[in-house]
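Chemist: please find the sequence and the predicted model below.
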Amino acid sequence: MNSVHIPNELNELLKENHVQVQLSVPQLVEKILSRNEGTLTSAGAIRVSTGKYTGRSPQDKFIVSEESTKDKIAWSANQPISEEKFNNLYNKVVDYLKQKNEIYVFKGFAGADKKSQLPIQVINEYAWHNLFVHQLFIRPNEDELLAHDPGFTVISAPNFKADPAVDGTNSETFIIISFERRTVLIGGTEYAGEMKKSIFSVMNYLLPENNILSMHCSANVGQEGDVALFFGLSGTGKTTLSADPNRRLIGDDEHGWSSNGVFNIEGGCYAKCINLSREKEPQIFDAIRFGTVLENVTLNQESRIADYDDGTLTENTRAAYPIDAIDNIVLPSIAGHPNTIIFLTADAFGVLPPIAKLTKEQAMYHFLSGYTSKLAGTERGITSPQATFSTCFGAPFLPLPATRYAEMLGEKILEHNANVFLVNTGWTGGEYGVGNRMKLMFTRAMVQAALEGELNEVETVKDEIFGLNIPLHIAGVPDEVLQPNKTWSDAAAYEQKAKELAEKFRENFKKFTNVSADIEEKGGPIA
């Protein structure tokens, strides 16, 4: 199949009369309701169900092995699929979409920095998926829309099921990126997060090629122009902690760091909303309004009021809304170089300190390690927290070798003299099932102290197992909470569990064979 065959097939599809291009939010809401794809809530949001896939399906994600890119991709962390399999599946999906009564097209951008912005096009079988991408990506103005030339296209057909024996997939579901074809092909899953994260994976390939660090983090800026980054996997608190009424939000999940500073890759937020309340997270709660997409949230059938405490369908309930639904934001979503960097981990062992200031070596060690616990629902099959190491706090989305991103971050930390902290938003007083989740009010107080520079010169104690420097006092946090060994009722049980986690760190780090010995010796556990 020659290189122009797929674009021509796509052009034929987009010329069909049933194609609805760049519908407004009200138009999409009308389509969703008339097609019974979703329900209108009391807040004016659209509530939808994603079926059996209520989280990402990483085992069904592939990158096409192509001549121009195959030597750059980290195949140890990514699954290859042949060009032939991709092209055949692509043609099947396009033919399938031609038979639909309507399909929906969104044109927009990924990347708020105009110099590295990627024009994207998303083709959807579902109207609610099109509303989702309209809210999550950067929306063009009229002039930008007229000049829009897609640099990458996402095609999403949830009701098209692959045949693994024929199509080379692992199941009926597939998420496939072709960098030569500039296409993402998605089928067999209704979970909208696959579209969002596929474009993030694309940017994680394209940006470093232009010497821009791509990052799985949220970002905000203080009144003095000080910028903070919050790294972490889904569910560790990126969205919650970056939505600070005293700081302006740059973005909640994906960013680039260029020679000019930080910029948001997206134009919206995808917030977890399990146990959401106005009292604890007012900015997120109030952002859920007309045009917001609520995934898998339970509704009262009469009042249509959302019950955010109900995790019957999944713990991974989500709200997708445009970033301007948050009052305190930066637009365009661009800021200067970071002053403070926070690594968020949800430690299911309950042994890491709630906050620790990291040395340069510790910062690199913990970034490469990317330790956290996968929380319930964020991936298919995860029903309780599971300890995992996700390099750069975003391994599922990194096409290039992890050390490429780590080296770029290390260089930027040194160049801009950023302070780095490890923050545990996970368990305290015992492991998962025994201890309790760290109180959000305590985490907020610790993060605020870090952002305001109060922890740069405070008295600390060194953790005897992990070698981390733990502050002895932070306003608004009980002293005993700061030291995890003092929160456990059984000291011997704490030590055993801490050493168990330390050994997991050491075992995981063995895979980094080309990293400076200093990082492992000075950055990792000491016992």
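Modeler: Arrived safely, thanks for sending.

Chemist: every contact and neighbour count from this point should use C-alpha atoms.
Modeler: OK.

Chemist: tell me where the stretch 51-200 of the chain has helices.
Modeler: Remark: helices assigned in the stretch 51-200 of the chain by DSSP state H, counting those that start in this stretch are 83-98, 127-136, 142-146, 164-167, 193-209.

Chemist: what's the burial count for the nearest residue to residue 306 once chain neighbours are set aside?
Modeler: Leaving aside its chain neighbours, residue 306 sits nearest to residue 299 (4.5 Å; criterion: Cα to Cα, 6 or more residues apart in numbering). Neighbourhood size, residue 299 [other Cα atoms under 10 Å]: 18.

Chemist: for residue 299, give its distance to residue 40.
Modeler: 10 Å (Cα to Cα, to the nearest Å).

Chemist: same deal with residue 132?
Modeler: When residue 132 is compared with residue 40 (using Cα to Cα), they lie 15 Å apart.

Chemist: let's bring in a second one:
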Amino acid sequence: MKTISLQSELTQLIKRDHVHHDLPISSLIEKSLMRGEGKLTATGALSVETGAYTGRSPKDKFIVKESSVADKINWGSVNQPIEKETFANLYKKVIKHLEEQNELFVSQGFAGADPTYRLPLKIINEFAWHQLFARQLFIRPTEDDDQSFENGFTIVSAPTFKADPAVDGTRSEAFVIISFEERIVLIGGTEYAGEMKKSIFSVMNFVLPEQGVLSMHCSANTGQEGDTALFFGLSGTGKTTLSADPHRSLIGDDEHGWSTHGVFNIEGGCYAKCINLSEEKEPQIWNAIRFGSVLENVVLNDKTGQPDYDNTSLTENTRAAYPLEAIPNALTPSIAGHPNTIIFLTADAFGVLPPISKLTKEQAMYHFLSGYTSKLAGTERGVTAPEATFSTCFGAPFLPLPAARYAEMLGQKIDENDVDVFLVNTGWSGGPYGVGKRMNLSHTRAMVQAALHGELRTVETTVDSIFGLHIPLHCPGVPDSVLQPRETWTDKEAYDAKAQELAANFKENFQKFDHVSEEIKAAGPK
């Protein structure tokens, strides 16, 4: 079938009189308030609610099955195909819906801080606050930037348009559809702004490897000596918290590329979980939530307008979106050299993984492919308590290509740059979820600092009998007893049983990676 050109309809749409182009942040906030989309908090942030969808809806995500990409995409439950004609018909309905709105909001931006690899973006929104979110999360053009939109992608977001699954070929009223040939991301039926951010990350996870760049779901920072660190982990494992270090410059908190020159941020802002946020524990995030930032689904005190970060009545997936420059020590531009240290973060609900362990290269590849953590409540619809989960490369929902492609690139870069790799458990200690306690954040920070400063390279280690991990016997600022997970459990037999249970889960999950080397397979639990 002949390719249906849809960009021309977008061009006509954004020329209409009801479209606002590149409004400043203050005007977008004013529009949001006038339209009743949100209200200001006592600190000046815009507070909004996203309705029924308070997290991503991964089962409603599709990629158009097009000849140029069909043989490259790793089709399955994550990358669900949708036919070109089905997409085109739904797209036309969305365009008609947007034409009928009183106002639309449009701006341009980028994904990718490195000019060599940046992707031009055009963002079309039905909500003013969605446009504010996009302006803060994507990279904002300057007067010196090339304003051309050649080979760019367009996000079309229509949250009040509800699909009819029986007619439109979707699973529900909500949909997130990527067309690589038309270079369009079509979003509807959901008010959750994070779908815009993550859909472009999925696009970059296809585009960058094709250019020889490893795309990564990780945060990154750099020290005063130019030493760079990467923090891999799923939502809620501590990427944002641990990378926002007052003594290091923040490169970014969630999405990065690793080229032959070094690391660069894909985004221009941060999207931090703020459940139980406190000024004492996370001052940089706390202070970033001010005028221009967006709070999603955070309950406010009616009398004071103060956010109640401990209130989970709307969702546990409360979020704050703010520009990178809201962090005082953010690196500008957000580009740095090759990493010296990689840290894999996991929130282990079983409570059996050590708080920190040193990984061999083979173990690093094993745990990168496994991507184990606990899926935290609220991150996705229907998740109300932590669940053990394995997300390949710590970002399976956003990987259009086969996992081996990303894993092979990471392994090569670890070798080329002699990178130290650690596994850090920010989850539970002394028992599983519901019995034990969450790891002490100050202890986790101390362990991470020791890893970044090279203080664990010469420390004596013990090898865990089940997981084969090299556990330090000592770490500055951390009691020795905390480092050995079995010793934190009162019931040692219960620990052994739970550890064997998790080990079995690792083995079962890894069976799908039958193509990897025997050395990598042997690096998992015994």
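Modeler: Received the coordinates, thanks. Bear in mind the structure is a predicted one, so any value in this text is a computation, not a measurement.

Chemist: next, the TM-score between them, please.
Modeler: In this superposition the chains share a TM-score of 0.99, using TM-score structural alignment, normalised by the length of the second structure; 525 aligned residues with a Cα RMSD of 1.0 Å.

Chemist: re the thing from before, out of residue 132 and residue 40 of the first structure, which sits in the busier spot?
Modeler: Higher neighbour count among residue 132 of the first structure and residue 40: residue 132, with 28 against 20, using other Cα under 10 Å.

Chemist: wait, the more buried one touches residue 318, no?
Modeler: No - the criterion here is Cα atoms under 8 Å, and residue 132 of the first structure misses it with residue 318 at 11.2 Å.

Chemist: what touches both of the two?
Modeler: Common neighbours of residue 132 of the first structure and residue 318, counting by Cα atoms under 8 Å, 6 or more residues apart in numbering, are residue 293.

Chemist: who touches the closest residue to residue 222 of the first structure other than its chain neighbours in this structure?
Modeler: Of all residues not flanking residue 222 of the first structure in the chain, residue 247 sits nearest, at 4.6 Å (Cα to Cα, 6+ apart). Counting by Cα under 8 Å, 6+ apart, residue 247 of the first structure touches 220, 221, 222, 223, 328.

Chemist: show me what stretch 151-168 of the second structure is in contact with.
Modeler: 86, 89-90, 94, 97-98, 119-126, 170-175, 183-191, 196.

Chemist: just these: which are in strands?
Modeler: Of the contacts of stretch 151-168 of the second structure, the ones assigned to strands by DSSP state E are 119-125, 175, 184-188.

Chemist: burial count for residue 469 of the second structure?
Modeler: Using other Cα under 10 Å, residue 469 of the second structure has 24 neighbouring residues.

Chemist: can you check the one 10 residues further on too?
Modeler: For residue 479 of the second structure, the neighbour count with other Cα under 10 Å is 12.

Chemist: might you report the residue contacts of it?
Modeler: Residue 479 of the second structure sits next to no residue when contact means Cα under 8 Å, 6+ apart.

Chemist: and it, how far from residue 489 of the second structure?
Modeler: As defined by Cα to Cα, residue 479 of the second structure lies at a distance of 15 Å from residue 489 of the second structure.

Chemist: just to revisit the earlier point, ok, and the most crowded of the contacts of residue 247 of the first structure?
Modeler: residue 220 (29 neighbours).

Chemist: returning to what we had before: mind putting the ones in strands among the contacts of stretch 151-168 of the second structure in CSV, neighbour count and distance to residue 442 of the second structure included?
Modeler: Output for those, formatted as CSV (neighbours: other Cα atoms under 10 Å; distance: Cα to Cα, whole Å):
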residue, neighbour count, distance to residue 442 of the second structure
119, 24, 38
120, 21, 40
121, 24, 39
122, 18, 41
123, 22, 40
124, 27, 42
125, 25, 41
175, 26, 40
184, 23, 44
185, 24, 41
186, 24, 42
187, 27, 40
188, 23, 41
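
Chemist: same list, those, but as JSON lines with distance to residue 28 of the second structure please.
Modeler: JSON lines is the format used below for those (distance: Cα to Cα, whole Å):
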{"residue": "119", "distance to residue 28 of the second structure": "24"}
{"residue": "120", "distance to residue 28 of the second structure": "21"}
{"residue": "121", "distance to residue 28 of the second structure": "18"}
{"residue": "122", "distance to residue 28 of the second structure": "16"}
{"residue": "123", "distance to residue 28 of the second structure": "14"}
{"residue": "124", "distance to residue 28 of the second structure": "13"}
{"residue": "125", "distance to residue 28 of the second structure": "12"}
{"residue": "175", "distance to residue 28 of the second structure": "25"}
{"residue": "184", "distance to residue 28 of the second structure": "24"}
{"residue": "185", "distance to residue 28 of the second structure": "22"}
{"residue": "186", "distance to residue 28 of the second structure": "22"}
{"residue": "187", "distance to residue 28 of the second structure": "20"}
{"residue": "188", "distance to residue 28 of the second structure": "21"}
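
Chemist: show me which of these is closest to residue 398 of the second structure.
Modeler: Distance to residue 398 of the second structure across these (Cα to Cα) is lowest for residue 185, with 13.7 Å.

Chemist: hmm, residue 201 and the closest one touching each other?
Modeler: No - using Cα under 8 Å, residue 185 of the second structure is not in contact with residue 201, being 11.3 Å away.

Chemist: quick one: buried residues of the longest helix anywhere in the first structure?
Modeler: Using DSSP state H, we find that the single longest helix of the first structure is helix 491-509. Neighbour-count burial for helix 491-509 of the first structure flags 494, 495, 497, 498, 499, 501, 502, 505, 508, 509 (criterion: 16 or more other Cα atoms under 10 Å).

Chemist: look up the closest residue to the second one, ignoring the ones flanking it.
Modeler: Of all residues not flanking residue 495 of the first structure in the chain, residue 485 sits nearest, at 7.7 Å (Cα to Cα, 6+ apart).

Chemist: next one: the last one
Modeler: Nearest-residue entry for residue 509 of the first structure: residue 369, 6.7 Å, with adjacent residues in sequence omitted and distances by Cα to Cα, 6+ apart.

Chemist: contact partners for that neighbour?
Modeler: By Cα under 8 Å, 6+ apart, residue 369 of the first structure lies in contact with 389, 390, 391, 392, 393, 505, 508, 509.
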